[in-house]
Every structure is written in C-alpha cells, then in structure tokens.
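here is the input, now give the coordinates:
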Amino acid sequence: MNKKLIASISAIAVVATLFAGCAKKDDSTTKTTKEIKVGLSTDEGGLNDKSFNQSADAGIKKAVNDLKVGYKAVESKTKDDYESNLDALVADGSDLVFGIGFQMETALGNVADKYSDKKFAIVDTVVNKPNVVSYTFKEQEGSFLMGVIAGKTTKTNKVGFIGGKDEALINKFEAGFVAGVESVNPTAAADLLNRKNVAYVNSFADAALGKQAAQNLINSGCDVIYHAAGGVGVGMFQAIQEANKAGNKVWGIGVDMDQAQTLPQYADIILSSMIKRVDTATYEATKSVVDDKFQGGKNVVLGIKEGAIGIAETSSKNTPKDVLDLVQKYQDAIKDGKITAPSTIDELKAFKPVDVK
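I've put the predicted structure just below:
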C-alpha cells in the first residue's frame, strides 16, 4: 500500500509540473503583441500643405508617439494616384488605412470592397461600408466665427473668400463664413452673397492660383480674405503680404491649422485661423484599432460642441479683444444650438442674420 501511495503522489507531482510548464508558456505568449500598422494617403495637397493634410498627418504621428504604432504615409499628386496608393498601403500590411479628403471617396470605397477584411477610415466624406469609419466636420460653424472677425475688421466693407473647388464640402466653408459676415456687417456681405468676391481656383495645391485670386480680390477692394483651399492658401498669404508692403492694409484668415504657426513668415498679416481638428479624427480612429474598438460603418460628425472646431490661439495677436469677445458669444450660441450656421448655398440664401449682444 505504501509503495502504491508513493507512486500515486509521484505521478501527481509529474502532472502538476507539466501543467505548470504549460501555464508558464501560455502566459508568455499572451504578452507578445503585434504592432498595429497605419497607412495614410493624402489627396492632391500633399503632406506639407500647412493645412488639412498636415493636420491629419500630425494626428497619426501623435499616435506613433503615444500608442507605439507603425506608420507609413504616401502623397497623391493626381486623382489617378488615389486607388493605387490605397492598394499599396493594404499590400504593405497596414491594419488601418486612411483616405484623406472628400476627393478620395470613390477610390476608398472601391478598395474597401476589395479588402473586406481590412479596416479603413476617411475624412471629409462618408463611405457607407461595414469596414469604413467616416469622419466629417461642421466646417460652417468655425467659418461663421471667421466671418464675424472679417466683418468686424474690414475698413473697406469688402471681404473675400477663396475656395479650392466649388463643391459641397468647400461650400460649407463659404456659407458659414458669409453668414458670419452678414450677421455683423451686412454691407460687407453683399458682394459675398452675390459671389462677386468669391473665387474658386479648382485646386488645393497650386499656390500660384491662390496668389492670383487674392490679387484680384485685393484689386477689387477686399481688405480681409479667408481661404479654404489647402496649399493654395500659401499663395493668398503671399499676395496679402506683398500688398501690405506696397502700402495697403490687408488681412488674411487661415484654415484647418493655426496658420500663424504653420506659416510663421506670414504671422503678421494673419488675423486668425479656423481650427478643424483633423488630427483628432486620425488619432481617435487609430486608437480605436489599438484598443480593438473600431466601429466600421459609423459616421462621426465633429463640430464646436465636440471641441473639434474653433479658432486659433494666436488670434489675440492681431484681432482686437472686443472682437474676440464677440466671437466667443457667437461660439457659445452655436454650441448651445441657438444659432445654426448654414452649410449650403441654399441654406445661406434662407439664413437670417443673428445679432448677438
């Protein structure tokens, strides 16, 4: 009996040792995590547009630092590059692929269909696919605030707007801006409403076109110009700077990022910039994949209330305090739902100016 007991105890000890060894091996396996890889394709503006694409890039670079993800970005020069760039990022092993800009809607939809097991994100338009998360913004809200600044600053009562392409997205900037001007200075809004002082250049990259458009607006008497045109805006600032050196007092208003910081050489002629937190969208989408909380098929809409639309911190350098105080009142009214900024040209036509005291 004693021999049998000893044998049984020995057998149990051996089995326990084996299980302990297995448990240890399984534990080490669970600690090995795969690095998440993120890919991004810009639209035609390129990564260094000091505006929209650069903001998207900044959000993922923050994720690289905070979340330790891998990252590869490619630039599109023309629309012909969109789909091939997205294909290449999938082939490179990206766990999440971004298409930046409304112009990439068709291309990203096609690629999402081809790779239904992959995750995608797009900014500035909606792609209704189960493996795509879409981020859109209420650009009209921030543009409204820029309109308030322009309307209160102009001395000539002539204000201009330069857009990249005359399409629905950029019309949101125009409509909100004109409504803001109209609310504080109806006289200055007149040639915006009839689009006499509105210029679309059919590009988001050609700075020379932005410069020419700005020169035309300045020659027509505009002393404040707002752009929603990506890299084209650099040309606008060049024209404004040259006009000031020639003795004219003209101001520019930037977009997407604080352009007094991204383009410091023009900081002295920039009143403000409409901040659009594209970086928040790209960071949050990346984090959702890292946290295994990606929600394909969802459209995330971001505005003032969500803290994704606002005005540049450097605005106080060139914009008087009383104007910024008024801007704050309008911002609060929009946030509280008391003002709905128009997002289309038709909505602008029906908009009734709002006087906030």
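
going forward, measure contacts between C-alpha atoms and count neighbours the same way
Will do.

any idea how far residue 225 is from residue 233?
Distance, residue 225 to residue 233, by Cα to Cα, to the nearest Å: 10 Å.

higher neighbour count, the two?
Remark: of residue 225 and residue 233, residue 233 carries more neighbours, 33 against 29, as counted by other Cα atoms under 10 Å.

which residues touch the more buried one?
207, 210, 211, 227, 254 (Cα atoms under 8 Å, 6 or more residues apart in numbering).

need the helices for the stretch 151-300 of the chain, in chain order.
Secondary structure of the stretch 151-300 of the chain by DSSP state H, counting those that start in this stretch: the helices cover 168-184, 186-193, 207-219, 232-245, 259-262, 278-290.

which one of those helices lies closest to residue 130?
Closest to residue 130 of the helices of the stretch 151-300 of the chain, according to Cα to Cα: helix 278-290, at 14.6 Å.

what's in contact with that closest one?
With contact meaning Cα under 8 Å, 6+ apart, helix 278-290 is reached by 36, 38, 52, 55-60, 62-63, 67, 95-96, 121, 123, 133, 135, 256, 294-295, 308.

from these, which land in strands?
With DSSP state E as the criterion, strands contain 38, 96, 121, 123, 133, 135, 256 from among the contacts of helix 278-290.

please list only the buried members of the contacts of residue 233.
Buried members of these, scored by 16 or more other Cα atoms under 10 Å, are 207, 210, 211, 227, 254.

got JSON lines for those, with distance to residue 262 too?
Shown next, in JSON lines, are the buried ones among the contacts of residue 233 (distance: Cα to Cα, whole Å):
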{"residue": "207", "distance to residue 262": "15"}
{"residue": "210", "distance to residue 262": "17"}
{"residue": "211", "distance to residue 262": "18"}
{"residue": "227", "distance to residue 262": "15"}
{"residue": "254", "distance to residue 262": "10"}
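
could you point out the longest helix of the chain?
helix 2-30 (DSSP state H).

from the chain's centre, how far out does that one sit?
In terms of Cα atoms, centre = their mean, to the nearest Å, the centre of helix 2-30 is found 58 Å from the chain centre.

how close does the residue nearest to the spatial centre of the chain get to residue 123?
The chain has residue 278 as the residue nearest its centroid, 2.8 Å off, counting by Cα atoms, centre = their mean. Going from residue 278 to residue 123 by Cα to Cα gives 8 Å.

residue 69 too?
According to Cα to Cα, residue 69 and residue 123 sit 20 Å apart.

neighbour count winner among the two?
Taking residue 69 and residue 123 together and counting by other Cα under 10 Å, residue 123 has the greater number of neighbours (25 against 19).

one more to put side by side:
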Amino acid sequence: MLRRARGRMVGLALVVAGSLILSACGAGGGGSGGASGGESQGGGQAEQPTVRVGLVYDVGGRGDQSFNDMAYAGLERAQQEFGDRVEVRDAEPDAGGQNREDLLRAFADQGYDLVIGVGYLFTDAVTAVAKEYPDVKFGIVDSCPQEPLDNVACLTFKEHEGSFLVGAAAALKTRTGKIGFVGGMKSALIERFEAGYRAGAKYINPDVQVLVDYAGTTGEAFSNPTKGRELALAQIQQGADVIYHAAGGTGKGVFEAVKQQGKLAIGVDADQSLTAPDYADVILTSMVKRVDVAVFDLIRSVVEGDFRPGLHAYGLKEDGVGYAVNDKNRAMIEDITAQLDELKQKIIDGEIQVPETPGDV
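This next block holds a predicted model:
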C-alpha cells in the first residue's frame, strides 16, 4: 500500500471499525457553528456565513502525487483565499472504495453546503446521495449523472487534448521509435488519455510504435505501484524509451522502472517533476490536469452564490489541461516547446481534432 503523505491537513475523515468519524477541526479556524465575515469598515459589515465543504478522494487517497493531491490543492487554495468564509473537510475511501456513498452521505447528513466526489467512480454514489439531499450542492470530478440534477455540477476535462501534446513530445524524443503508455483502470476515461497520446505521437511520426498496457479493471488499479513497475519494465524490454502513465499512484512504479533503466517518463495530472522529485531527472514532462482549478472554481461559485449545475469542461482553451515546463525539466524539453505550443494553438483553433477513443487513431 502506498505511504500516505500526511503533513498539514485541511481536515480529516477516517473510517474506524466500519464507522465514519468526521473531524471537528478545520484549517483556518472555521468552526462548525459559523465563522466571522469580513473586516469592519466604517460602521462595519455583517458577518458572512461559513460555507461548509466536504470532499471525498478517489481510491489511493492523499499522497498519490497526482490526481487526489491536485484536488487537495484546490481545497487548500480555497481555505487560503476565503479564510473563515469556508470550512473544509476531506475523507478517504477504504482500499476498494466500497464506502464512497457512505462518506458522501455523512457529509450531506451533517448539513454541508457542498460535497465533492473526486473521480468518475463516484458517479452512482453522487447520483444516489444528491437525490436524497436536494438542498445540498454536489460536485463530481470526471463524470456526470446520466440524468441532469439541479444540485450537481460536473467537472470534466479534455484529457485527450493534453495527452496529444505529450504524445507529440514522446515521438519527438524517442530514439527507438517505440514509446509506451501505462493506464490505471481500463475504462472510457483512461482510454481518452491513451487516444490523445497515440494521436499526438502519430501526428509527429506515423510509424512510431505505441505499446499499451493497463494495470487492471477495478479502482485498485490506480494504487498498485508494483504492477506499474512490472508493466513499464516489460515495455522497456520491448524497446520503449519514453513511457507515459495515466495511473495515479501506480505511476510511481513506472517512474521507478524508467529511472532504473535510464529511460524517460511522462507524468500525469500534477507536474510530477515537482510532486515526485525523486524522479525529476527522468520526467520529460507531465500532462497537467487542473483538478485544483476546477475544485477551487466550484467552491468559489458556492461562496459567491453562483453555483451552476451541469457540465463544466476544461480543455486547452480553458487552460484546464496542458504540458508542464519548469526549471527541473526545461533542459530536457525546451528544444521542442515551440513545436508543442504550435500544436496546442492548432487544437484550440480547431485545425486539429483530437480523437477520444483509441479505435479512432
């Protein structure tokens, strides 16, 4: 099991002996009975009510250096920017994620104003609980209920667009003409990463070979670094010298294999040369998926009284996805950034249509 990064928490919820216990303390001093509002100006101003936000992570939880940690960063930013106007709590599901619905319901039952499920595996759980609590606002990352609900906002991303750019980067950097992709749970969502990656690589070099493997067919495939390492080593043995993972915590094993073999890796969701610094020297770039921005935007909408249900899609145009460049990886990628930026603009302008399924590449 992955070692959880704990540090300073915004809030904490644990499942102990099958019973849900939500913490009673939050960062920033937001008490459960409401917090003081803005500063007094002249004759002063009325206190603003506290918006209570509960967030439930995907399988793997905090410390995955990727998807869940980006959601936490959105919580953290909301606490920093809104201070006592928000009270935030977070919770982690059990290893198999079977208690997702229980965790969401616990927040709703305690009267939280906004409850967020991080990941498409929350679709059924959010749908069920949102129907039970029509006065509570809900958010779900990477999915949407099949039927529109007036109290659910769907935060989705055009992963295929960002993956196109890192696929192009892989094709520009490979020396063997073979590159790899390691996905977490085989699903329509992760296949969008694969499709974009394939398309970007083929756009640069139609003859490039893309090796593809998935870690499993359940949510646990996102928290199995041993499997990630095994799959990456197998691809390297077949000649892959650049490997992109879209596998959450499983990606740590991909990084281990790539570093051991002296190859290159491409991270996902967060800029992983920063969140996984032990592997920064082999991370060419990362396909950044701004879950932090989406979570913060949703919280802000509730704080400002502008919550809007339905679909909110983040792509290249909205700066919701992209590729990472920083001081740690600049030397590895700066010779191709002009080409990548040109491709980015072509996608934004509609000159390049990026496929969403591998079969269309």
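
ok, residue 118 of structure 1 - how many residues close by?
17.

what's the distance between it and residue 63 of structure 1?
In terms of Cα to Cα, residue 118 of structure 1 sits 19 Å off from residue 63 of structure 1.

same check, this time on residue 344 of structure 1
Where residue 63 of structure 1 is concerned, residue 344 of structure 1 sits at a distance of 34 Å (Cα to Cα).

next one: residue 149 of structure 1
Remark: distance between residue 149 of structure 1 and residue 63 of structure 1 (Cα to Cα) = 34 Å.

neighbour-wise, which of those two wins?
Higher neighbour count among residue 149 of structure 1 and residue 63: residue 149, with 26 against 22, using other Cα under 10 Å.

residue in structure 2 paired with the more buried one?
Superposed on structure 2 with TM-score structural alignment, residue 149 of structure 1 falls opposite residue 169.

these two touch, right, that match and residue 202?
No - between residue 169 of structure 2 and residue 202 there is no contact under Cα atoms under 8 Å: 10.9 Å.

what is the nearest of the contacts of residue 233 of structure 1 to residue 187 of structure 1?
Out of those, the member with the shortest distance to residue 187 of structure 1 (by Cα to Cα) is residue 227, at 20.2 Å.

where does residue 98 of structure 1 land in three-state SS?
State at residue 98 of structure 1, reduced to three classes by DSSP: H, G, I helix; E, B strand; the rest coil: strand.

ok, how many other residues are close to residue 100 of structure 1?
Around residue 100 of structure 1 there are 28 residues (other Cα under 10 Å).

which ones are touching the equivalent of residue 314 of structure 2 over in structure 1?
Residue correspondence to structure 1 (TM-score structural alignment): residue 314 of structure 2 is matched to residue 302. By Cα under 8 Å, 6+ apart, the contact set of residue 302 of structure 1 is 135, 136, 137, 138, 308, 309.

ok, now with 6 Å
Contacts here follow Cα atoms under 6 Å, 6 or more residues apart in numbering; on that basis residue 302 of structure 1 touches 137, 308.

now swap in residue 250 of structure 2 and tell me
So residue 250 of structure 2 contacts 222, 223, 224, 225, 228 (Cα under 6 Å, 6+ apart).

now the residues you listed as TSV including distance to residue 234 of structure 2?
Listed next are the contacts of residue 250 of structure 2 as TSV, based on distance: Cα to Cα, whole Å:
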residue	distance to residue 234 of structure 2
222	19
223	19
224	16
225	14
228	10
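
which of these are conserved in structure 1?
By both residues aligned by TM-score structural alignment, their matches' Cα atoms under 6 Å, these still in contact after alignment to structure 1 are 222, 223, 224, 225, 228.

in stretch 187-201 of structure 2, what's buried?
Of all the residues in stretch 187-201 of structure 2, those buried under the rule 16+ other Cα under 10 Å are 189-201.

and for stretch 110-117 of structure 1?
Neighbour counts over stretch 110-117 of structure 1 (16+ other Cα under 10 Å) mark 111, 112 as buried.

can you check which part of structure 2 it sits on?
Mapped onto structure 2 using TM-score structural alignment, stretch 110-117 of structure 1 covers residues 128-135.

after alignment, which residue of structure 2 pairs with residue 94 of structure 1?
Counting by TM-score structural alignment, residue 94 of structure 1 corresponds to residue 112 in structure 2.

residue contacts, its match?
Shown in contact with residue 112 of structure 2 (Cα under 6 Å, 6+ apart): 52, 53.

repeat for residue 164 of structure 1
200, 201, 202, 203, 204, 229.

which of the residues you listed tops the neighbour count?
Top of the contacts of residue 164 of structure 1 by neighbour number is residue 229, holding 31 neighbours under the definition other Cα under 10 Å.

for it, which non-adjacent residue is spatially closest?
Closest residue in space to residue 229 of structure 1, ignoring its immediate chain neighbours: residue 164 at 4.0 Å, by Cα to Cα, 6 or more residues apart in numbering.

and stretch 122-132 of structure 1, what's buried?
Neighbour counts over stretch 122-132 of structure 1 (16+ other Cα under 10 Å) mark 122, 123, 124, 125, 126, 127, 129, 130, 131, 132 as buried.

among those, which two are most distant?
Pairwise distances across the buried residues of stretch 122-132 of structure 1 peak at 17.6 Å for 124 and 130 (criterion: Cα to Cα).

number of nearby residues for residue 26 of structure 1?
Close neighbours of residue 26 of structure 1, defined as other Cα under 10 Å, add up to 11.

what does residue 39 of structure 1 correspond to in structure 2?
Under the alignment (TM-score structural alignment), residue 39 of structure 1 pairs with residue 54 in structure 2.

ok, that match to residue 301 of structure 2 distance?
15 Å.

those two: which is more packed in?
Per other Cα under 10 Å, whichever of residue 54 of structure 2 and residue 301 has more neighbours is residue 54, with 27 against 13.

hmm, residue 92 and that one touching each other?
No - with contact defined as Cα atoms under 6 Å, residue 54 of structure 2 and residue 92 do not form a contacting pair (11.1 Å).

number of nearby residues for residue 330 of structure 2?
Residue 330 of structure 2, neighbours per other Cα under 10 Å, totals 14.

how about it, what's its match in structure 1?
Using TM-score structural alignment, the partner of residue 330 of structure 2 in structure 1 is residue 317.

for residue 267 of structure 2, same thing?
Per TM-score structural alignment, residue 267 of structure 2 is aligned with residue 254.

please name the nearest non-neighbouring residue to its match.
Of all residues beyond its chain neighbours, the one nearest residue 254 of structure 1 is residue 273 (4.1 Å), with distances taken as Cα to Cα, 6+ apart.
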